[in-house]
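Chemist: Build me a structure from this.
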Amino acid sequence: MHHQIVTEYWSKPLAEWAAWMRTAKRAPGTIYQHTYRVGRLAERHPRRSPWTITLDDLVEHLNASEVAPSTQRAARTSIRSFYSWAVAVGRLERSPAALLPPVRVERGRPRPAPDEVTTIARFHRDRRIPLMVELGYRAGLRCCEICRVHADDVERTIDGYALRVLGKGRKLRVVPIESDLAASVLERAEGGWCFPGRIDGHLSASYVSKLISTALPERVTAHQLRHRFGTRAYQLGGKDIRAVQELLGHASIATTQVYTLPADDAVRRAALAAA
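Modeler: Predicted coordinates for the structure are as follows:
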């Protein structure tokens, strides 16, 4: 993400909106993403107040760059949230974003990371990275969750070890993990953060993503580790989509349904078997 320069017309409203979201206990990552997306609109109209923006301006902004439909949908969500707040607190009588059309996003396909990623990562010279990869690959954690793993998050249950994960929207979930992974977390954390940093005591999600990418093959992303976990959890765990939804921390089961589709390699095997 590039460094934003927001003029005085927008800086105070954005700061007030961010404070309102903090009061509502929105997650720091959510607040950052929302304000960043509306900040892109602010950069397009630096000499105008946000209260003078029209529906036509918003439509033009959303269509101004070639981005993925999911990115455009996220921008629409943030803009609608900003102007809904403005109406709620009396800055506007009516939201210019209320009539923005929904953005259609095609249902995705699972893109699980290849099995060899853990072998590759195991020999990385930065000894933090193998564990980061394991947490994505074997526990399905997002980068924003990996960066916040703490020794206190590991718990012993009657069935074995589990990891308490504070996910998007500050929703807590419990992910069962194997004893060797639990031991690795506890050994590295030494009673504190697993990946300590200078901001908030732990590394940032973006830096964790950057570190993981140095250990992955070309065109394989950190998020594909989570895809691998979700796909295998569905295929090998009795095809219980509700259980996979809980493990991944998805608010909507529609998001989890991506993992019910056969992976590309499974489709290829089926096609070759039928040939």
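
Chemist: Going by C-alpha atoms from here, please, whenever you check contacts or count neighbours.
Modeler: OK.

Chemist: ok, which stretches of the stretch 101-250 of the chain are strands?
Modeler: Ranges of strands in the stretch 101-250 of the chain, per DSSP state E, counting those that start in this stretch, are 154-157, 160-166, 172-177.

Chemist: Let's see this one next, to set against the first:
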Amino acid sequence: MALPLSASWTDALDDYALDLRAANRTPATIRARREQLQHLARRIGVGPWEVTADALLIFVGSQEWMQETRRNRYACFREFWRWGKRTGRIKHNPAKRLPRVNASAPNPDPVPEHVYVESMRRADDRTSLIMRLAHDAGLRRGEIAQIHSDDLRPDLLGWSLLVHGKGRKLRIVPLTPRLALDLRALPEGFAFPGAIDGHLSPRRVYELVDDVMPNPWTLHNLRHSFATNAHEASNGDVLTLRNLMGHASADTTGRYVRLSDARGRSVVYAAAGLAPPERPAAHLVAV
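Modeler: Model (predicted):
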């Protein structure tokens, strides 16, 4: 059962957020850390500096989290109590005994084309534009939320978008003519105005898409679609795709790409000295 947030937790989270801001962490990261710790605080039953290693293990063991969610929460808890120990608020870090959680195995899962088309039909203009920015440009929800008219850039070949990525990293992503036209047609300012920092929150961006897409498909799966389609269209140019998606490592990019049946069959045929089979003229990726 969720409990009210105690004064000791409120003070601790305010001080921790101040430390994160001083370390130049992004507002999205600070907001996410606060939400993760608030979820714990309302269920653990004691203040932040009374939490024991055993109590924390009992709490995390009772949560039915997905593997990546669990991995992310553990990282948050370790960082929070390391800060508490460093600043003299606690003598022993209760998160030190949390087990290591390996990254989940790659499971690229692009949205089937018919699901995307049907979802677009159910979406209003704002939500369909959000979906296209993920499907056709590979943007994350936090990057979509922050799009501003000042981020549109003309060049010799068309229009591109200055994307505000994770960790304040910037990158340029070329836009399709239709995406560029629709973004330029919006009023000046944020493309998706909202109450938080002047634009929609990343969570709200996610929720809008979740309302029109059937389970288990999400906005993040549309980013998988972009990666898979772009990889196929570029004949496997992972380095270009890595830059477009804002990844530090090509290994991370590879986790988003589902190799098409046609590509795998072509490799097998080539190894046997045979000509590759003719490919259908339909959508680039059969999912």
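
Chemist: And the TM-score between them?
Modeler: Superposed pair, TM-score by TM-score structural alignment, normalised by the length of structure 1: 0.86. Supporting alignment: 267 aligned residues with a Cα RMSD of 2.7 Å.

Chemist: want to try a markdown table for the strands of the stretch 101-250 of structure 1, with mean neighbour count and distance to Q257 of structure 1 as columns?
Modeler: Shown next, in a markdown table, are the strands of the stretch 101-250 of structure 1 (neighbours: other Cα atoms under 10 Å; distance: least, Cα to Cα, whole Å):
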| stretch | mean neighbour count | distance to Q257 of structure 1 |
| --- | --- | --- |
| strand 154-157 | 14 | 28 |
| strand 160-166 | 19 | 21 |
| strand 172-177 | 17 | 19 |
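
Chemist: Identify whichever of those strands lies nearest to D57 of structure 1.
Modeler: Of all those, it is strand 160-166 that lies closest to D57 of structure 1, at 37.0 Å by Cα to Cα.

Chemist: Where in structure 2 does that closest one align, residue-wise?
Modeler: Aligned by TM-score structural alignment, strand 160-166 of structure 1 falls on residues 158-164 of structure 2.

Chemist: Same question for stretch 129-141 of structure 1.
Modeler: Under TM-score structural alignment, the match for stretch 129-141 of structure 1 is residues 127-139.

Chemist: Could I get the buried residue list for the helix or strand encompassing W20 of structure 1?
Modeler: W20 of structure 1 is part of helix 8-23, with elements assigned from DSSP states H and E. For helix 8-23 of structure 1, the neighbour count (16 or more other Cα atoms under 10 Å) marks Y9, W10, P13, L14, W17, A18, M21 as buried.

Chemist: And it against structure 2, how far off on average?
Modeler: Mean deviation of helix 8-23 of structure 1 from its aligned counterpart in structure 2 after superposition (mean Cα distance after the TM-score superposition for structure 1): 1.2 Å.

Chemist: can you pull out the helices in the stretch 151-275 of structure 1?
Modeler: 179-189, 205-213, 223-236, 241-248, 253-256, 264-274 (DSSP state H, counting those that start in this stretch).

Chemist: Look up the closest residue to the aligned residue in structure 1 for E35 of structure 2, ignoring the ones flanking it.
Modeler: Under the alignment by TM-score structural alignment, E35 of structure 2 pairs with Y36 in structure 1. Excluding its sequence neighbours, the residue lying closest to Y36 of structure 1 (Cα to Cα, 6 or more residues apart in numbering) is Q4, at 8.0 Å.

Chemist: before we move on, what about A189 of structure 1?
Modeler: The shortest distance from A189 of structure 1 to any non-neighbouring residue, by Cα to Cα, 6+ apart, is to A151 (5.5 Å).

Chemist: What is the equivalent residue in structure 2 for the one you found?
Modeler: In structure 2, the residue equivalent to A151 of structure 1 is S149, according to TM-score structural alignment.

Chemist: Show the contacting residues for that match.
Modeler: S149 of structure 2 is in contact with L183, R184, L186, P187, E188, G189, F190, A191, counting by Cα atoms under 8 Å, 6 or more residues apart in numbering.

Chemist: Between these, identify the one with the most neighbours.
Modeler: A191 (22 neighbours; other Cα atoms under 10 Å).

Chemist: Run through who's touching stretch 18-29 of structure 1.
Modeler: With Cα under 8 Å, 6+ apart as the test, stretch 18-29 of structure 1 has contacts from I31, T35, C144, K168, G169, R170.

Chemist: Do I have it right that the fifth one meets T30?
Modeler: When you say that, I think you mean G169 of structure 1. Yes - G169 of structure 1 is in contact with T30 according to Cα atoms under 8 Å; the separation is 7.5 Å.

Chemist: of the two, who's got more company?
Modeler: Using other Cα under 10 Å as the criterion, G169 of structure 1 and T30 rank with T30 on top: 17 against 14.

Chemist: Going toward the C-terminus from the helix or strand harbouring that one, what's the next helix or strand?
Modeler: Using DSSP H and E, T30 of structure 1 sits within helix 28-44. Next along the chain after helix 28-44 of structure 1, taking DSSP H and E as the criterion, comes helix 55-62.
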